[in-house]
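[1] test case, fold it:
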Amino acid sequence: MSKNLKLEHPRDQITRIISRIYKRGMTTTSGGNISIIDDNGDIWVTPSAIDKGSLRASDIICVKKDGSIVGKHKPSSEFPFHKAIYEARPDIKSVIHAHPPALVSFSIVRNIPNTNIISQAKHICGPIGYAKYELPGSDKLGEVIADEFKKGYKAVIMENHGTVLGGSDLTDAFERFEMLEFCARTILYGSQIGTPNYLTDEDINSFEKQAAHMLPEMETTEHFPDEVEKRLQICNIVKRSCEQGLMISSYGTVSMRYKDNDFLITPTDVSRWDMSLEDIVQIKGGKREKAKIPSRATWIHEEIYKNNPNVNSIIMTQSPYLMAFGITKSYLNVRTIPESWIFLQDIPSVKYGTHFKFNNNSEIVENCTTALIIENDSVIITGDKLLQTFDYLEVAEFSAKSIVMGASLGEMVPINDEQVEELRKKFLT
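    As a prediction, this is how the structure comes out:
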């Protein structure tokens, strides 16, 4: 959410996020609830039995600290466990409960997603709790959930029910929610085509250590009209990526070259859903725009631009179907349909750690392909115009999705060599 989130009324925060969750297919018309506890101890919560696809700020209920209710509806039937969480954990200021399909899949087989599937997830989600089944809306359900939060968890799988997550504010809770569902989806999709591989804690710690490098600051920054226009393009593509499920609020980097080897890039620690022009960071002459922190992957983008003059835009993200191949070390054969092969030709993968700054990264930088998968980390897409690069990302994700979905039907039959040669002659020469 925006940097001025705390200046936004709890009603507006809640309606914005519940709409986002609903449109992304992570809850139903009747399911899910969100709350925020304010500095007065009053709890703002979604109403009971009101369409989650069309909630307005005026629909949000306030349950005052003294128990009185302000609003035109009844508070969510699950309000008791929201209240129990706040009483158990004063550091929790917002709670999200929903029934996203992948996490429900884990809840009905009595399992917890292993967030070591990618490098950032463990840090964002933390350890995951597990609450035994109790009657929805009951005080007993509130007790078992609160007991899990008392153990220090901020994310809990609810047996045969869904998930509940807390955060220091609604942004924090939503990032945790999105990331946990992403992990669950990636594990499920990966299991359709192979066996998911998980990172060790040592792998994750190595990532955190190598990512600490920071470029020096430039003294002044100039913003010419074409540079501002590119900032707008980046913001639009980032938001579109989030809406399409190709990026989540806590991960995804987009950059554009704007002059020689200077470029613009998205920042770190800013929600991708509501990124603004002011958030974008200019990188010029190896220095960063003053008082801004660019993506931790900035050095990769910098090296790609230096070594590949035809590349003018880069998207680095974690989309669930592409990452299904990244976590299983499965080869993604893009000879699915003509468009996929014409655009991508091949999607190689590199081992986890290849993207660490201190390692030999020639596979990523010098042999720069249109799309490349870094195992258990991300996918890198490069191109000329940013919209073209985004199109490549969509095509790659669709190709991966088709293969994952087709796995239950039988073995993939790719376009053959003769057909590929025909495509090459017509479209690439």
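
[2] going forward, measure contacts and count neighbours with C-alpha atoms only.
    Fine.

[3] was I right about Ser119 contacting Phe207?
    Yes. The criterion here is Cα atoms under 8 Å, and Ser119 meets it with Phe207 at 7.0 Å.

[4] okay, the two: which has more neighbours?
    Between Ser119 and Phe207, counted using other Cα atoms under 10 Å, Ser119 has the larger neighbour count: 23 against 19.

[5] in three-state terms, how would the more buried one be classified?
    coil (DSSP: H, G, I helix; E, B strand; the rest coil).

[6] from Leu409, how far out is it?
    32 Å (Cα to Cα, to the nearest Å).

[7] what of Leu215?
    Leu215 is 50 Å from Leu409, by Cα to Cα.

[8] go on, Ile373?
    Ile373 is 25 Å from Leu409, by Cα to Cα.

[9] could you do Asp226 as well?
    Applying Cα to Cα, the value for Asp226 to Leu409 is 49 Å.

[10] same deal with Ile234?
    39 Å.

[11] in terms of neighbours, single out the busier of those two.
    More neighbours surround Ile234 than the other of Ile234 and Leu409, with 27 against 9 (other Cα under 10 Å).

[12] state the next helix or strand along the chain beyond the helix or strand encompassing that one.
    Applying DSSP states H and E as the criterion places Ile234 in helix 225-243. Taking DSSP H and E as the definition, the helix or strand that follows helix 225-243 towards the C-terminus is strand 253-259.

[13] next up, for comparison:
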Amino acid sequence: MKVEKLEPSEQLCNIMSRIYDSKLTTVSGGNLSLKDQEGNIWVTPSGGDKGRYEVSDILKILPDGNIEGTKKPSVETGIHRSILADRPEFKAVVHAHPAGLVAISLLRELPETMIIPQVANSVKNIRLAAYGCPGSEELRRNVAEEFKDNQQTNVAILENHGAFVASQIGLRDAFGIFKDLDFSIRIQAKAQTIGGKRPNLISKEQLEHYNNALLPKVETFNQVEISEQEMRLREQICDFCDRAYRRDLFTQNIGVISARLNDDSFLITESGADNAQLTVNEVVKVQGMTVEAGKVPSKSFMLHKIIYDENPNINAIIMAAPEDAMVFAITDLEYDLKTIPECYIVLREDIAKFPFGATIDKQMELAQYFKQKSPVAIIENDCYICTGNSIFNAFDKLEVVEFSAAAVINARLLGGHLKPINKSQVKEIKDKFNIF
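    Got it, this is the predicted structure:
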């Protein structure tokens, strides 16, 4: 069941568990709030086990200020109430102390938000709130003022603390923004450390072009009956989506999987679907130039269609932005496959970089690239595209891409000079594993 369909208290327990399981807070840190249609504000309690909240732990603050519940409200409840009162369009607020957001707060700086399109689109006029002791009136005032005085703001970084993220849509959306921003900051930190300079950014013009790209008008068809083969493939997509999320290869909002059903049709994840809890009903069938009625496929579905049309040997495509591999997508650093034999065996040839926007403007070029070159492509400031003869095969490539990138980054952090596999060793691998 979608988070939004749960009762408010259940939503708070669900999202707080996700925050904890995603390593975005400690067992005792962070707090959430959610405003319902009657104007009641539901909040998490003070203390307790953030990964194991029960519905009975959640408090309900009535419009008159009376509190229902057996626990003590979080010390930051005043901040939540102020944000929701001063900005009535907001429905939910997330606060916690993940490593990326805390790191930037220790510098008392604002992060780059034009690194990846998901963050560039979701974070509005990010602000820096002055330091205040947790639970103090000073901190409540400092944070509340940033939201009240800047009507476009939906994120405030707290000096030496963490961040507050608010959403007009709901709690799941606030969490998605929160997680993607922290993820983006961690990429920025690694890119600056390894690359020696600030990352490459998306321009406003590039982002506008990306956002305004129109999908072709397609007819719809009614799905009458789902075959056993199709249902198994839908379930497999959901399984690998869940696996990608749990292994930090996908975030809630970032990541797409598709799989060929037959020569003329394929399945792809639905636009706006929650990668943490994807269901078979949120997988969309594309048949020729028609789409399953009542559903909106991922924005990238036409790229997937063209790749399938041009490459009959490709049966699955995964688009993702894994943290360590993305360092090479937002810098001028080359992703070198000649690190360990497995990397070269799985990924084959050098991975080419395509400019940001290539998923829109260079679809046929990408399709031809997969026909002739590596099964993986890098789209600058956007994603990696991994192709394979099955979902398993494409997922294997994605994992190898990320694990190898992490190894290279850690090697550079250890210092010294990286020693890749030499030409004769590469030839030996090619000969043994029939790589042409």
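
[14] related to what we said a few turns ago, can you pull the buried residues of the helix holding Ile234 of the first structure?
    227-228, 230-242 (16 or more other Cα atoms under 10 Å).

[15] ditto for stretch 86-95 of the first structure
    Quick answer for stretch 86-95 of the first structure (16+ other Cα under 10 Å): 86, 88-89, 92-95.

[16] in the second structure, what residues pair with that stretch?
    Under TM-score structural alignment, the match for stretch 86-95 of the first structure in the second structure covers residues 84-93.

[17] residue in the first structure paired with Ala189 of the second structure?
    By TM-score structural alignment, Ala189 of the second structure lines up with Leu188.

[18] and Pro294 of the first structure, what pairs with it in the second structure?
    With TM-score structural alignment as the criterion, Pro294 of the first structure pairs with Pro297.

[19] residues contacting its match?
    Taking Cα atoms under 8 Å, 6 or more residues apart in numbering, we find Pro297 of the second structure in contact with 268-271, 283-284, 291.

[20] among these, which one has the most neighbours?
    Neighbour max across the contacts of Pro297 of the second structure (other Cα under 10 Å) = Thr269, 32 neighbours.

[21] mind checking how far that residue is from Ile257 of the second structure?
    Distance from Thr269 of the second structure to Ile257 of the second structure, by Cα to Cα: 6 Å.

[22] what do you get for Lys35 of the second structure?
    Distance from Lys35 of the second structure to Ile257 of the second structure, by Cα to Cα: 33 Å.

[23] just want to know which of those two has more residues nearby.
    Counted by other Cα under 10 Å, Lys35 of the second structure and Ile257 do not tie: Ile257 has more neighbours, with 28 against 22.

[24] would you mind measuring the gap between the ends of stretch 36-52 of the first structure?
    So stretch 36-52 of the first structure: terminal residues 17 Å apart, Cα to Cα.

[25] buried residues in that stretch?
    In stretch 36-52 of the first structure, counting by 16+ other Cα under 10 Å, buried: 36-38, 42-48, 50, 52.

[26] okay, those in CSV with distance to Lys6 of the first structure next?
    Formatted as CSV, the buried residues of stretch 36-52 of the first structure follow (distance: Cα to Cα, whole Å):
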residue, distance to Lys6 of the first structure
Ile36, 11
Ile37, 12
Asp38, 10
Asp42, 15
Ile43, 15
Trp44, 14
Val45, 16
Thr46, 18
Pro47, 22
Ser48, 25
Ile50, 26
Lys52, 23
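
[27] tell me which helix or strand the spatially most distant residue from the centre of the second structure sits in.
    Most distant residue from the mean C-alpha position of the second structure: Ser424, 39.4 Å away (Cα atoms, centre = their mean). According to DSSP H and E, Ser424 of the second structure maps onto helix 423-432.

[28] and if you look at Thr220 of the second structure?
    Going by DSSP H and E, Thr220 of the second structure is in strand 219-221.

[29] whereabouts in the first structure does that strand align?
    Aligned by TM-score structural alignment, strand 219-221 of the second structure falls on residues 216-218 of the first structure.

[30] and the longest helix for the first structure?
    In the first structure, taking DSSP state H as the definition, the longest helix is helix 170-193.

[31] that helix vs the second structure, average distance?
    In the superposition against the second structure, helix 170-193 of the first structure averages 1.3 Å from its aligned positions (mean Cα distance after the TM-score superposition for the first structure).

[32] what's that helix packed up against?
    Helices and strands touching helix 170-193 of the first structure, by 3 or more Cα pairs under 8 Å, 6 or more residues apart in numbering; DSSP states H and E, are helix 10-23, strand 94-98, helix 101-108, helix 121-125, strand 162-167, helix 320-328, helix 386-406.
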